[in-house]
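Participant: Output the structure for:
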Amino acid sequence: MREFNNKSNKKIYQIVVFIVIAIMILGLVADNPRMGDFGAGYILNLVLVLILSVCLPQG
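Facilitator: Below you'll find the model as predicted:
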């Protein structure tokens, strides 16, 4: 029974991580006033989203 519970928890975790990554990416591209201006703030935000996207699925 523990195996099933762990697989279920892992599946829920992966779904939540996917949703969080999708929301972060959506925040960068959807109606962003700084989309055309690739300043330091936008690039930093893009780098942080990429770093979190790589680090989160490791669970």
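Participant: Please make it C-alpha for all contacts and neighbour counts, starting now.
Facilitator: Noted.
Participant: helix or strand right after the helix or strand harbouring residue 19?
Facilitator: Here residue 19, judged by DSSP states H and E, is contained in helix 2-29. Once the chain leaves helix 2-29, the next helix or strand it forms, by DSSP H and E, is helix 40-55.
Participant: What residues sit buried inside that next one?
Facilitator: Buried residues in helix 40-55, counted by 16 or more other CA atoms under 10 Å: 42, 49, 53.
Participant: how about this one, so we can line them up?
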Amino acid sequence: MKEKIQERINQVRHLATTPTKVNVVKSADSFRASDSLSKSIRNSKEADVFLAELDAAIKVARTKKN
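Facilitator: From the prediction side, this is the model:
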């Protein structure tokens, strides 16, 4: 399990360091997601909701940590 998480972290780091144009998908039809999160977010509205919930969860976690 830890190896898979580390591999994913490495993939995200690599994507973060590559030019943005390489990472942008022009249409959902040209991208086939292989993970359940990508499959569950079908449009930009759902992505915005997910990011808002994620930000809220991070803020709660940070306040509990301190």
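Participant: Could you get me the TM-score between them?
Facilitator: The TM-score (TM-score structural alignment, normalised by the length of structure 1) is 0.40; 26 aligned residues with a CA RMSD of 1.7 Å.
Participant: Distance to residue 4 of structure 1 for the buried residues of helix 40-55 of structure 1 - can I get that in a markdown table?
Facilitator: Formatted as a markdown table, those follow (distance: CA to CA, whole Å):
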| residue | distance to residue 4 of structure 1 |
| --- | --- |
| 42 | 42 |
| 49 | 32 |
| 53 | 26 |
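Participant: Closest to residue 10 of structure 1 out of those residues?
Facilitator: For the buried residues of helix 40-55 of structure 1, the residue nearest residue 10 of structure 1 by CA to CA is residue 53; the value is 16.7 Å.
Participant: Pull the contacting residues for that closest one.
Facilitator: Taking CA atoms under 8 Å, 6 or more residues apart in numbering, we find residue 53 of structure 1 in contact with residue 21.
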